[in-house]
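J.: Mind looking at a prediction? Sequence and model below.
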Amino acid sequence: MKNNIIKQFSFYEWLNYIEKFRINIEHRKHNVICIARKLGILPLNAFIYIVGGTNGKGTTCFVLEKILLGLGYRVGLYTSPHLFQYTERLRINGRELNKNLHVLSFIRTEQARDTLSLTYYEFITLSALYLLRYSELDVIILEVGLGGRLDTTNIINPNISIITNIGLDHTEILGNNRDLIGFEKAGILRKNKIAIISEKNLPRSLKYIIKKDRVRLKLINKDWFYKKYNNSWAFISKEFHCLNLPIPKVSLIDTATALAALSESKCFINKNVVKHCISQISIPGRFQILSYNPKVILDVAHNFHATTYLSKQLIDIKGFSRIYAIVGILKNKDIKNVFLPLISVVDYWYCITLQTNRSVSAEIIVQYLPIGSSIICSSTKHAWNKIQNIVSTRDIIIAFGSFFTVYEMYKMLKFK
């Protein structure tokens, strides 16, 4: 009876159904692997990159995808979370899939699950891997959802593992120091396989696993380098070098990390294609400039490491401008340290309660910000309207703090 009902679910009914999934953590890995075997997704028949780290995972994945597609490869990409709609999470050859294909995969995954328990994330990741398995791809790029060691993407054995950086985030799950978090991130490394790491200060736990498992480490500033000039930059490694690269619209270190991974893949790299692809990359919510006069910028930065980088980006363009920040944040974040790098950069703060029960209230946010320069707003629209009354064309408006903040801001401006 149940199977007959769910087979008739629409795409959105499926999402509503699986969002209710819960599980005892003790049974996670066994259930995931058992279902993956039923689905026939172990192993995946492609060259696999798996990308972990505290920040920059998504950007690194998108850069890899863009260049590999430019080089003529058939590429599948799985990322999380989505910003606007679920179908963003999975792309085949640069395109999102039709919702009907997702429904077919949901049905197949549910049949394989039977009476076994899964979380929402585990279910949708298995569904995505099923679609990737049968798409006849040359390359598959998997972004780790959380941590690495226990993440569902980690049931796949990669050819190359990538760790972008290691900072404090999701400490209630991954641990409250860099050694504990480093241990979780190191779970995506494989014995005698290549690991691209762009973290400059490796925690002891990560060093230990690299040595124990004889991981073929390719480390930033040792095995590969990048250098920025006024209007260009250069990438150099033993396997590949490229000068006079265009400055990307996304993070430079993440772009370099993608090139480091590409250079270790033993594929032919056309430098002109690389330059063209880098010049074309733009990712929603990653220092995304929506308009000018005043500049309106959206950024999903939501932890200390990310806002430290965001503060440097804002300082580079601030000049004599005033910066107005619209900020909402989720309850599991270290609020004080998220804001700390931006306190001296942002001039005025507009605090909102996001439209999710996971949101910190605006009344709590304002307690972490300078008195006299921060106010409570009832919504994104309320904050936007208040700023419009005083902003000048040379100023900057930045919305950040969560994927939810960026989504609400984008939706409000798109339909304004």
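T.: Okay, I see it.

J.: When you work out contacts or count neighbours from here on, use the C-alpha atoms and nothing else.
T.: Noted.

J.: in this protein, which residue is closest to the centre?
T.: Nearest to the mean C-alpha position of the chain, by Cα atoms, centre = their mean, lies Gly58 at 3.3 Å.

J.: looking at this, it is in a helix?
T.: Yes: looking at Gly58 with DSSP: H, G, I helix; E, B strand; the rest coil, it is inside a helix.

J.: correct me, but it touches Glu143?
T.: Yes: judged on Cα atoms under 8 Å, Gly58 makes contact with Glu143 at a distance of 6.7 Å.

J.: all helices of the stretch 201-350 of the chain, in order?
T.: When secondary structure is read from DSSP state H, counting those that start in this stretch, the stretch 201-350 of the chain shows helices at 204-212, 252-263, 271-280, 304-318, 335-339.

J.: Tabulate the ones you listed (a markdown table), appending mean neighbour count and distance to Tyr49.
T.: Converted to a markdown table, these look like this (neighbours: other Cα atoms under 10 Å; distance: least, Cα to Cα, whole Å):
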| stretch | mean neighbour count | distance to Tyr49 |
| --- | --- | --- |
| helix 204-212 | 16 | 18 |
| helix 252-263 | 23 | 8 |
| helix 271-280 | 16 | 18 |
| helix 304-318 | 16 | 23 |
| helix 335-339 | 19 | 30 |
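
J.: Looking at the ones you listed, which is nearest to Asp169?
T.: Nearest of those to Asp169, taken as Cα to Cα: helix 304-318 at 8.2 Å.

J.: rewinding a little: distance to Phe62 for the helices of the stretch 201-350 of the chain - can I get that in JSON lines?
T.: Formatted as JSON lines, the helices of the stretch 201-350 of the chain follow (distance: least, Cα to Cα, whole Å):
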{"stretch": "helix 204-212", "distance to Phe62": "25"}
{"stretch": "helix 252-263", "distance to Phe62": "9"}
{"stretch": "helix 271-280", "distance to Phe62": "10"}
{"stretch": "helix 304-318", "distance to Phe62": "17"}
{"stretch": "helix 335-339", "distance to Phe62": "25"}
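
J.: looking at those, which is closest to Lys20?
T.: Nearest of the helices of the stretch 201-350 of the chain to Lys20, taken as Cα to Cα: helix 335-339 at 27.9 Å.

J.: so how far is that closest one off the chain centroid?
T.: Computed by Cα atoms, centre = their mean, to the nearest Å, the chain-centroid distance of helix 335-339 equals 20 Å.

J.: Ile365 against Leu354, yeah?
T.: No: counting by Cα under 8 Å, Ile365 stays clear of Leu354, with 11.4 Å between them.

J.: overlap in contacts of those two?
T.: The contact sets of Ile365 and Leu354 overlap at Gly328 (Cα atoms under 8 Å, 6 or more residues apart in numbering).

J.: For the stretch 301-416 of the chain, which segments count as strands?
T.: Using DSSP state E, counting those that start in this stretch, the strands found in the stretch 301-416 of the chain span residues 323-327, 348-351, 374-376, 396-400.

J.: repeat for the stretch 101-250 of the chain
T.: Going by DSSP E, counting those that start in this stretch, the stretch 101-250 of the chain shows strands at 139-143, 160-163, 194-197, 216-219, 224-228, 233-237, 241-245.

J.: then this one, side by side with the first:
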Amino acid sequence: MTYKETLDYLFNALPMFQRVGATAFKKDLSNTIQLCTHLGNPERKFQAVHVAGTNGKGSTSHAICAVLMEAGYNVGLYTSPHLKSFTERIKVNGQEISEDDVVNFVSINQDFLEKVKPSFFEMTVGMAFWYFAKKGVDIAVVEVGMGGRFDSTNVIHPKLCVITNIGWDHMQFLGNTLTQIAGEKGGIIKQGVPVVISQKQDEIKEVFINLAKEKSAPIFFAEEEYEVKPSTNFSTDLRNYTIRKGAFSYSVSMDLLGVYQGRNLPGILKSCEVLRTLGYNIKDSHIKSGLMQIGRLTGLKGRWQVLAQSPLVVCDTGHNEDGIQLLMDQINNTSHEKLIMVLGMVNDKDVSKVMSLLPKTAYYFFCQANIPRALEAATLAEKAFEMGLKGEIEKDVNVAIEKAKKKAGPKDMIFIGGSTFVVAEIKDL
């Protein structure tokens, strides 16, 4: 098969949660275990950092990867979903897996895949671990897809676990309370493996303490150790932060411009500190240089990404209640006259909660990503109009963006988001 034929096979033959939703989700690790066994247990052939959470786990994973790369390690990175290309999911030292390797993996294992019928995500996890073992990575940063306890990535035994934030998302799978969701995310905590909790959330702190105690896992609440304050001085390329730890104070800069990245920083910094205690040679200079070039080193896209100036065009993959609230805070603190939003969502989110956070003074173009799981633009618009939002329907994401640009003045702001899959379709990303 060609690469295109291979992708068509994977997308069509194996259920893919990002495209079809609930039917692809399975609370069971048996398929992943079978696949890893078939592959010779590649997950045992490299060290790993395992990163879970509702918001921030992707940025945190890329940041830790960038620091480890600057420290001279051969670093694997597994993240999901991809934005433009399937190969974005699996990287070594910032380089995506080759199309030939994707074809080769499927060709070698096709009979097994057709027999066991793993989900698209289970297959991708197996491919990532196979590739990391093949490339002889020193360490891999592995982002959880959804939840933690039953996520396919949870077959690894990492050196460090990181949990970024717990919020309302995927409740139909993870539970209807933050305590239940935290219990699922905390399912990545392993026997004796240190765990860093990025944000201190009082209502669920005990969940993590109890899980760590059961596993005799050292636990660190990063926000209790690191105080992070964003600086008012930042360029168009970097955002500066003042870090205070005990009596010490210093500054770091990130090339990720979202103010919400300040919430991820304590966990990132504490993770680097714990990795040092585990024998990794990570110097302060590696942390500072890594954080300044996360995008360049790892290829991260779609996090408060500025696409154009005059009018200011920004996209972001934030898509749940907590993520949208943080984005609205940053939009409100970004200089602009009129706000125009190109908005699309998926059909299994709580649309009303997100809509309640959106400004009624903005003008909206309601669109939909080209995936089965997308919420119909007309349905989204109907709900929005009921809540007093104003705008029009344009199903095609890029046509909606062009219409927004024609409507905008030079001092206006266009925001594109509501779903990872809307951002993924942006032509100029």
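T.: That came in fine, so what should we check first? Quick caveat, the model's predicted, so the values are computed rather than measured.

J.: TM-score for the pair, please.
T.: Superposed pair, TM-score by TM-score structural alignment, normalised by the length of the first structure: 0.89. Supporting alignment: 401 aligned residues with a Cα RMSD of 2.4 Å.

J.: Could you pull up the residues touching the residue nearest to the centre of the first structure?
T.: 79-80, 143.

J.: Please apply the same query to Ala186 of the first structure.
T.: 148-149, 206, 209.

J.: Against Leu298 of the first structure, how distant is His65 of the first structure?
T.: For the record, residue 65 of the first structure is Glu, not His. For Glu65 of the first structure, the distance to Leu298 of the first structure equals 22 Å [Cα to Cα, to the nearest Å].

J.: Name the member of the contacts of Gly58 of the first structure with the most neighbours.
T.: Glu143 (27 neighbours; other Cα atoms under 10 Å).

J.: what sits against the alignment partner in the second structure of that one?
T.: Counting by TM-score structural alignment, Glu143 of the first structure lines up with Glu143 in the second structure. Glu143 of the second structure is in contact with 50-52, 57-58, 61, 77-80, 153, counting by Cα under 8 Å, 6+ apart.

J.: And for Asn264 of the second structure?
T.: Contacts of Asn264 of the second structure were listed using Cα under 8 Å, 6+ apart, and they are 56, 59-60, 164, 198-199.

J.: a markdown table for those, including neighbour count and distance to Val346 of the second structure?
T.: Output for the contacts of Asn264 of the second structure, formatted as a markdown table (neighbours: other Cα atoms under 10 Å; distance: Cα to Cα, whole Å):
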| residue | neighbour count | distance to Val346 of the second structure |
| --- | --- | --- |
| Gly56 | 24 | 19 |
| Ser59 | 23 | 21 |
| Thr60 | 28 | 24 |
| Thr164 | 28 | 23 |
| Ser198 | 30 | 27 |
| Gln199 | 20 | 27 |
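
J.: Lys66 of the first structure falls within a strand, correct?
T.: No: looking at Lys66 of the first structure with three-state DSSP, it is helix, so not inside a strand.

J.: Relative to Thr109 of the first structure, how far out is it?
T.: 29 Å.

J.: And Leu118 of the first structure, by the same measure?
T.: Distance, Leu118 of the first structure to Thr109 of the first structure, using Cα to Cα: 11 Å.

J.: Could you do Leu39 of the first structure as well?
T.: 7 Å.

J.: Contacts only, for the most far-flung residue of the second structure relative to its centre.
T.: The outermost residue of the second structure relative to its centre, with distances by Cα atoms, centre = their mean, is Ala247 at 32.8 Å. Going by Cα under 8 Å, 6+ apart, Ala247 of the second structure touches no other residue.

J.: got it, and the one 4 residues further on?
T.: By Cα under 8 Å, 6+ apart, the residues touching Ser251 of the second structure are 240-243.

J.: Pipe the residues you listed into a markdown table and attach distance to Gly295 of the second structure and neighbour count per row.
T.: Shown next, in a markdown table, are these (distance: Cα to Cα, whole Å; neighbours: other Cα atoms under 10 Å):
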| residue | distance to Gly295 of the second structure | neighbour count |
| --- | --- | --- |
| Asn240 | 16 | 21 |
| Tyr241 | 18 | 23 |
| Thr242 | 21 | 15 |
| Ile243 | 21 | 20 |
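
J.: sorry, back to before: touching both of Leu39 and Thr109 of the first structure, which residues are there?
T.: Counting by Cα under 8 Å, 6+ apart, the residues touching both Leu39 of the first structure and Thr109 are Tyr130.

J.: Going by distance to Asn337 of the first structure, which of the contacts of Gly58 of the first structure wins?
T.: For the contacts of Gly58 of the first structure, the nearest to Asn337 of the first structure is Ser80 (23.7 Å; Cα to Cα).

J.: from memory that closest one sits against Thr87, does it?
T.: No: the criterion here is Cα under 8 Å, and Ser80 of the first structure misses it with Thr87 at 10.5 Å.

J.: want to try TSV for the strands of the stretch 101-250 of the first structure, with distance to Ser105 of the first structure as columns?
T.: Listed next are those as TSV, based on distance: least, Cα to Cα, whole Å:
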stretch	distance to Ser105 of the first structure
strand 139-143	18
strand 160-163	27
strand 194-197	31
strand 216-219	36
strand 224-228	40
strand 233-237	40
strand 241-245	40
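
J.: Can you tell me which of these is nearest to Phe268 of the first structure?
T.: Closest among these, using Cα to Cα: strand 241-245, at 12.5 Å.

J.: starting at the chain centroid, how far to that closest one?
T.: 26 Å.

J.: and what of stretch 75-93 of the second structure?
T.: Once both centres are worked out by Cα atoms, centre = their mean, stretch 75-93 of the second structure turns out to sit 11 Å from its chain's centre.

J.: and the end-to-end length of it?
T.: End-to-end distance of stretch 75-93 of the second structure (Cα to Cα): 5 Å.

J.: same thing with stretch 143-160 of the first structure?
T.: End to end - Cα to Cα - stretch 143-160 of the first structure spans 12 Å.

J.: for stretch 11-23 of the second structure, same thing?
T.: 14 Å.

J.: can you check stretch 68-84 of the first structure too?
T.: 25 Å.

J.: List the buried residues in it.
T.: Residues of stretch 68-84 of the first structure classed as buried by neighbour count (16 or more other Cα atoms under 10 Å): 68-71, 74-80, 83.

J.: In strands, which of those fall?
T.: Among the buried residues of stretch 68-84 of the first structure, the ones falling in strands (DSSP state E) are 75-78.

J.: and the two most separated of these?
T.: Maximum pairwise distance among these (Cα to Cα): 10.2 Å, between Val75 and Tyr78.

J.: which residues do those two both contact?
T.: Shared contacts of Val75 of the first structure and Tyr78, counting by Cα under 8 Å, 6+ apart, come down to Ile141.

J.: if we can go back for a sec, could you see which of the contacts of Ser251 of the second structure carry over to the first structure?
T.: Mapping these onto the first structure (both residues aligned by TM-score structural alignment, their matches' Cα atoms under 8 Å) leaves 240-242 still in contact.
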